[in-house]
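> Sharing a model that was predicted from the sequence below.
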Amino acid sequence: MVQELSGRVAIVTGSGRGLGLAYARELARRGASVVINDVDAEVADAAVSAIVDEGGSAVAVVAPVGTSEVAKQLVATAVAEFGRLDILVTNAGVLRDKSILKMTDDDFDTVIAVHLRGTFTCAREAYGYFKENGVAGRIIAIGSPTGQRGNFGQTNYAAAKAGIVGMVRTWALEMKKSGTTVNAVVPVAATAMTRTVPYFKPAIDADDAGQPMPDFYRKDLGFGTADDVAGLVSYLASDAAADVNGQVIGIGGDRVQIYTHPEAAVTAYRDGGWSVESLTDEFGDILRENQQSIGEEFPPLPAELQPAPSV
């Protein structure tokens, strides 16, 4: 395998299992030494062992991201164990899904602290190291379709993931002069969350059985495995993507997408400005005809993937 990341050092937060572990293993396969991060020591140690068994180098930091102290610990560990830091992947996250009237302050704050604040503190610490040491670093933040489109019951998660994309665009401007790039990856893959959704059951059952997922999922929906996402993370971490900055890239199954940045869909002008009356009379119909969609709507499952009727 090509070792295009040989000599590089990466931190991947939330990398004990799932998507984060897939990213860490792929970075290691490409030659990077990796700092694994998880809140569960046993899980983190198992991830390190998996990478070492594959011929890679890894160490673990067992701590919940969010605070500046943990961000400093992650960067300090990378430098102490491997001599430098080149790549940061901010993947750590938690879920506290509830509709708004049921969502508590703690539900909201916990998700924001891990996803949004954790991305901020880790990126700030990593960039401080990059700038001080003349490293043209790579920061890869993990977004979500929920942050792009919204999703019922995920006020906290949607806010965090949309906020991450906003930070990525800002940091891409602030860090460009130093040579550091910042991009967001929006994965669509089988995870603990999608495992509970009946719509994805045929795909997950196939994957569990060691079989390819049906083409409907991989092609039509762009839904696949964690390993399907990992290649994009390694690509963005490499020199091949040195000129890619401030982008939001979706990937899953056989599909990859570049998300547009928000732009005005329709523009109208009126001499003297817009009053309630003129908005009602002149702009109301234009607005209704051009309302943007919200949430994600999945097509019906093909007949061959429909669940068998209960007897």
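All right, it came through fine. For clarity, every value in this text was computed on a predicted model and none was experimentally measured.
> from here on, contacts and neighbour counts on C-alpha atoms
Will do.
> Can you show me the strands along the chain?
Using DSSP state E, the strands of the chain run over residues 9-12, 33-38, 58-62, 87-90, 138-142, 181-187, 248-252, 255-258.
> What distance do you get for residue 36 to residue 156?
Counting by CA to CA, to the nearest Å, the gap from residue 36 to residue 156 is 26 Å.
> Between these two, which has more neighbouring residues?
Shown here are residue 36 and residue 156; by other CA atoms under 10 Å, residue 36 has more neighbours (30 against 25).
> How about the more buried one, nearest residue that isn't a chain neighbour?
Using CA to CA, 6 or more residues apart in numbering and skipping residues adjacent in sequence, the residue nearest residue 36 is residue 60, 4.6 Å away.
> now swap in residue 239 and tell me
Using CA to CA, 6+ apart, the nearest residue to residue 239 is residue 4, at 8.0 Å.
> want to compare, so here's the second one:
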Amino acid sequence: MEEPQQRRLGVLLSHVSGSLQPASELGLKAHNVSASAGSLLKGKVAIITGSGQGLGAAAANLFAEHGARLVVTDLDGAKADEVAAGIRSRGGEAISLAGDVTAEEFPACCVKAAVEAFGTIDILINNAGFTWDGMIHRITPKQWDAMLAVHCTAPFRLIQAAAPVMREAAKKELDEKGEATQRCIINVSSTSGTHGNPGQANYSTAKAGVVGLTKTVAREWGSFNIRCNAIAYGFIATRLTADKGSSTISVGGEKVKLGIPGGEAMASAAAEMLIPMKRVGTPEEAAGAMLLLASPYASFISGQTLEVTGGAYI
């Protein structure tokens, strides 16, 4: 840096630092953060869709370890029951709800279950989803519609259904106390949505759409102290990156094979080429990103898309 530019920068920094005043002197409320390990979410009520297995289950268990009360939802009711029972067996609080996030009645049922069990909703995580890949010239209307329905429309509808509990409750708190309890929404996107991916035009479009939804919710609900962020995951070791066909899902009566050709070997090869850390992420590591954004330490983070990739795409 040239000397005159250094001096200008020094003057600017001096001016800025000299003008900083304590929040109290500016008439602002202090938002200090204090939380001990294991209590980051103490007493908070969290809905996590698709939390009967994989990343969602890892998140439900991690949130419970930090004191959250969980609504575990999954298309596979038995798996949702198992995760919720495991949380309760360790002294936590959790209920389970079987359901398809794309079903017309699901959002209202999910919100009702949370309120009846715990009285409120503090954290809403739209995590449920799957892939149904195909090259652009081969994707069927059914494939296209299915991806938009589960990854874009379903999160919107659940957020909308939760509005009376989250947004309206915040409005009431603001009217009565002058400030609202912090609440947050996390939408799961993908690097396919932020960077695109061959063979996933439908999935990439839906995951890009949820980023736009995230930014809009952050803008509309920020004044109610409701934060909204997205997480774009790269290669995480779940059934979606396992060997193709090792697990399936039924969509409108049609069996869809999940995973990628080559599975773990393919993921490892991709990691070697694309990921500076030279490995895929674990569900527990992926869940950690959710905990970060849901925690008090992220109280001023909103409208962002956090890429959790091990350094890929930088």
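Now that the structure is in, tell me what you want to look at. Computed from a predicted model, the values in this text were never measured in an experiment.
> Go through structure 2 and flag its longest helix.
Among the segments of structure 2 that qualify as a helix by DSSP state H, the longest is helix 154-177.
> So which bits of that one are buried?
For helix 154-177 of structure 2, the buried set under the neighbour-count rule, 16 or more other CA atoms under 10 Å, comprises 154-159, 161-163, 165-167, 169-171, 174.
> tally of neighbours for the residue mapped onto residue 246 of structure 1 from structure 2?
Taking TM-score structural alignment, residue 246 of structure 1 has residue 303 as its aligned residue in structure 2. By the measure other CA under 10 Å, the count of residues near residue 303 of structure 2 is 21.
> sorry, back to before: just checking, what packs against the longest helix of structure 2?
Here helix 154-177 of structure 2 touches helix 106-118, helix 201-221, going by 3 or more CA pairs under 8 Å, 6 or more residues apart in numbering; DSSP states H and E.
> Tell me the residue in structure 2 aligned with residue 20 of structure 1.
So residue 20 of structure 1 corresponds to residue 56, using TM-score structural alignment.
> From residue 236 of structure 2, how far out is that match?
Residue 56 of structure 2 is 12 Å from residue 236 of structure 2, where distance means CA to CA.
> The two: which has the busier surroundings?
residue 56 (27 against 23).
> Skipping its backbone neighbours, what lies nearest that one in space?
Spatial nearest neighbour of residue 56 of structure 2, excluding adjacent residues (CA to CA, 6+ apart): residue 50 at 5.6 Å.
> what's the one you found in contact with, if anything?
56-57, 72-75, 126-129 (CA atoms under 8 Å, 6 or more residues apart in numbering).
> contacting residues for the residue nearest the centre of structure 1?
With distances taken as CA atoms, centre = their mean, residue 142 lies nearest the centre of structure 1, 1.8 Å away. Counting by CA under 8 Å, 6+ apart, residue 142 of structure 1 touches 89-91, 164, 184-187.
> Pick out whichever of the residues you listed sits closest to residue 136 of structure 1.
Distance to residue 136 of structure 1 across the contacts of residue 142 of structure 1 (CA to CA) is lowest for residue 89, with 14.9 Å.
> counterpart of the closest one in structure 2?
Residue 89 of structure 1 maps onto residue 125 in structure 2, by TM-score structural alignment.
> Tell me how many other residues crowd that match.
Using other CA under 10 Å: residue 125 of structure 2 sits among 26 other residues.
> Quick one: residues contacting it.
Contacts of residue 125 of structure 2 (CA under 8 Å, 6+ apart): 46-49, 185-188.
> Are any of those buried, and if so which?
Using 16+ other CA under 10 Å, the buried members of the contacts of residue 125 of structure 2 are 46-49, 185-188.
> Just give the closest residue to residue 143 of structure 1, not the sequence neighbours.
residue 186 (4.7 Å).
> Would you check that that neighbour makes contact with residue 145?
Yes: with contact defined as CA atoms under 8 Å, residue 186 of structure 1 and residue 145 form a contacting pair (6.4 Å).
> you'd agree residue 221 of structure 2 is up against residue 227?
Yes: Residue 221 of structure 2 is in contact with residue 227 according to CA under 8 Å; the separation is 7.3 Å.
> So for the two, which residue has more residues nearby?
The neighbour comparison of residue 221 of structure 2 against residue 227 (other CA under 10 Å) goes to residue 227, with 29 against 17.
> re earlier: output the contacts of residue 142 of structure 1 as JSON lines; include the columns distance to residue 56 of structure 1.
Converted to JSON lines, the contacts of residue 142 of structure 1 look like this (distance: CA to CA, whole Å):
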{"residue": "89", "distance to residue 56 of structure 1": "17"}
{"residue": "90", "distance to residue 56 of structure 1": "20"}
{"residue": "91", "distance to residue 56 of structure 1": "20"}
{"residue": "164", "distance to residue 56 of structure 1": "30"}
{"residue": "184", "distance to residue 56 of structure 1": "25"}
{"residue": "185", "distance to residue 56 of structure 1": "24"}
{"residue": "186", "distance to residue 56 of structure 1": "26"}
{"residue": "187", "distance to residue 56 of structure 1": "24"}
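> Of those residues, which pair is most distant in space?
So for those, where distance means CA to CA, the most widely separated pair is 164 and 187, at 14.0 Å.
> So for these two, which residues contact both of them?
Joint contacts of residue 164 of structure 1 and residue 187 (CA under 8 Å, 6+ apart) are 142-143.
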